[in-house]
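J.: my questions are about this predicted structure, shown below with the sequence.
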Amino acid sequence: MNRIALLPDHPRPLLFAHRGCSSLAPENTMAAFKTARELHIPGIELDTHVCASGELIVAHDDTFERTAGDPRIVEQLTLDEIRSIDVGSFFAPAFKNERVPLLKDVLEEFCPAMYIDIEMKTRKIRNDPLPGLLANLLKTMGDRVTNSVTVSSFNPMAIRAFRGMRTGIPTAVIWGDDKGVPPLLRHGEGRWIAGCDYLKPQYAQVSRFSRFWLSKLGRRPMAAWTVDDPSVARKLAALGTEGIITNRPQDMPAEWRLQGAGK
């Protein structure tokens, strides 16, 4: 199977600020993404859901309970309802009234100067609108997102559906040893279902052996999450891990961070 190259024009390791610079600003907000840009971090990682009115919004959880004390389900809220939610105050008073951004607005603001990994948040295995909506959005953006965007998910069916829409965007299956991940998908098995282009394992599952049989033999690069210790990040890079996803990009080696300088 032909693989789509993982952001081939960008230096290695690829460095992604996890949910933006989420150790310095509220996650998945414009403030977090702008902080990453100000620090010259070359890439960001974010999460997207489909809301009830059909727009793609940027948020991680199924509800806003953790970030706003609001237990309502994201996908059951309209965009107008979501825009009324303060997702900044939980982090610090200085971020009061920070709002949930539209994915479209984030892409227009930060691409192509920064590269972005978009994680599709969905548990559906059929009749899922998210892959199609995302593919259509990326197609409308054309050159802005060419070689600037990747798409990933824990859900291999979502990746398979997205790949079928032939966007030319590289895709990855995510996995980790977590109770939220089905046992049959905790060691990368979803890659066979998805037919993805690269791999996103939890960093603790990356070793010389796993990289050989998962990555090298399968001819798929790896991007590991979530790596906040610079010494661990260096070891992963030395093993050949091509991407590092971190909550603390400001602590990573300067030569990785300053790849984003001057853009």
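T.: Everything's here; your move.

J.: going by C-alpha atoms from here, please, whenever you check contacts or count neighbours.
T.: OK.

J.: what's the local residue count around the closest residue to Q76 other than its chain neighbours?
T.: Take Q76 and drop its neighbours on the chain: the residue closest to it by Cα to Cα, 6 or more residues apart in numbering is A52, 5.0 Å away. Residues near A52, counting by other Cα atoms under 10 Å, number 16.

J.: pretty sure A52 is touching L77, no?
T.: Yes. Contact criterion Cα atoms under 8 Å: A52 and L77 qualify, at 5.1 Å.

J.: which helices and strands sit right next to the longest strand along the chain?
T.: The longest strand of the chain (DSSP state E) is strand 43-50. Helices and strands touching strand 43-50, by 3 or more Cα pairs under 8 Å, 6 or more residues apart in numbering; DSSP states H and E, are strand 14-18, helix 30-38, strand 56-58, strand 115-120, helix 129-141.

J.: and the contacts of it?
T.: Here strand 43-50 makes contact (Cα atoms under 8 Å, 6 or more residues apart in numbering) with 14-20, 28, 33, 36, 56-60, 74-75, 103, 114-122, 129-130, 245, 260.

J.: go with 7 Å
T.: If you take Cα atoms under 7 Å, 6 or more residues apart in numbering as the criterion, strand 43-50 is touched by 15-20, 28, 56-60, 75, 114-121, 130.

J.: likewise stretch 208-228?
T.: Contacts for stretch 208-228 (Cα under 7 Å, 6+ apart): 197-203, 233, 239, 241-248.

J.: next up, a structure to set beside the first:
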Amino acid sequence: MSNNITFPPLIGHRGVKELAPENTLAGFERAAELGLTWIEIDTTLCGSGECVIMHDDTLDRCSNGHGALIDFNFEQLQQLDVGAWFAPSFQGEQLPSLSQALLYIDRLGLNLNLEIKTYQQSPKHMAQAVCHALSQVEFSHSLVISSFCHDTLAELKVLRPDLALGVLFEEVPTDWLCIMRRLNAVSLHCDSDLLNETQAKAITAAGYPLLCYTVNNKKQAEQLWQMGVTSIFTDNPLIFNK
């Protein structure tokens, strides 16, 4: 894993969320086909303790399953269809584990922003599970791990000080610089709609790449880049070809 991180202007959000079912191998492949070099995906824990690739803590929105993710083990989750809800052409898509996703993304030649969704897990347990999954795979591209749960990032820092961490905020707080330094983070990630130009200039002047979610409007993206934003997460990179 390389910590010499260079972020591009566009990063695919949950793969490419508008063009393929989010957080699936098919979505990662579509991102690579479109020429993206980075994607963002989400991971959280299932009932048998494995990290799986899913944004929600329930199954209902993005699969043919129902109920809380934590109530199902990985074997049961593998029986679900996580593609048909998006379009019939994706029927049969399986929910990947974090290890499976890392292998596939690495083979595609993509760099990765992995967002940890801690939910009801303890930060320590969540960090241990992520580190276990990472230990099973040789990931040769750039990897940044981000989370809104800064306690989870702190636990990761203890377990794996070599990992590159990205701090997630909705609105950037006044003590953002203290948080970044405490976690030895490499990048700051925030809500594009809650960022102002003064904050953007301060963050980049401090030497931090600034990544904003989720932008699906070309004009808004251009305004953010002019403010100094390094990268935007987008559900549909084709918008920016028009």
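T.: Noted; the coordinates are in hand. Note that the coordinates shown come from a computational prediction; the quantities given were computed from them, not determined experimentally.

J.: on that earlier part again, surely the residue nearest to Q76 of structure 1 and I82 touch.
T.: No. Counting by Cα atoms under 7 Å, A52 of structure 1 stays clear of I82, with 9.9 Å between them.

J.: show me where structure 2 has its helices.
T.: Under the criterion DSSP state H, helices of structure 2 are mapped to 25-33, 74-77, 98-108, 123-135, 150-159, 176-183, 197-205, 218-227.

J.: with structure 1 overlaid, report how far the fourth one is off on average.
T.: By that I understand helix 123-135 of structure 2. Once fitted to structure 1, helix 123-135 of structure 2 is off its aligned match by 2.7 Å on average (mean Cα distance after the TM-score superposition for structure 1).

J.: from the chain's centre, how far out does that helix sit?
T.: Counting by Cα atoms, centre = their mean, to the nearest Å, helix 123-135 of structure 2 is centred 15 Å from the centre of its parent chain.

J.: then stretch 82-93 of structure 1?
T.: On Cα atoms, centre = their mean, the centre of stretch 82-93 of structure 1 falls 21 Å from that of its chain.

J.: matching residues in structure 2 for it?
T.: Counting by TM-score structural alignment, stretch 82-93 of structure 1 pairs with residues 77-88 of structure 2.

J.: who's in contact with that stretch?
T.: Contacts of stretch 77-88 of structure 2 (Cα under 7 Å, 6+ apart): P21, C62, S63, N64, G65, F90, Q91, G92, E93, Q94, L95.

J.: over to stretch 138-157 of structure 2?
T.: Against stretch 138-157 of structure 2 from outside (Cα under 7 Å, 6+ apart): 1-3, 5, 102, 106, 110-118, 123-124, 126-127, 164-169, 183.

J.: now do stretch 113-124 of structure 1
T.: With Cα under 7 Å, 6+ apart as the criterion, stretch 113-124 of structure 1 contacts 42-49, 148-153, 155, 263.

J.: just give me the match in structure 2 for A68 of structure 1.
T.: In structure 2, A68 of structure 1 lines up with S63, judged by TM-score structural alignment.

J.: now the closest residue to that match other than its chain neighbours: how far from F72 of structure 2?
T.: Leaving aside its chain neighbours, S63 of structure 2 sits nearest to V82 (4.3 Å; criterion: Cα to Cα, 6+ apart). Taking Cα to Cα, to the nearest Å as the measure, V82 of structure 2 and F72 of structure 2 are separated by 15 Å.
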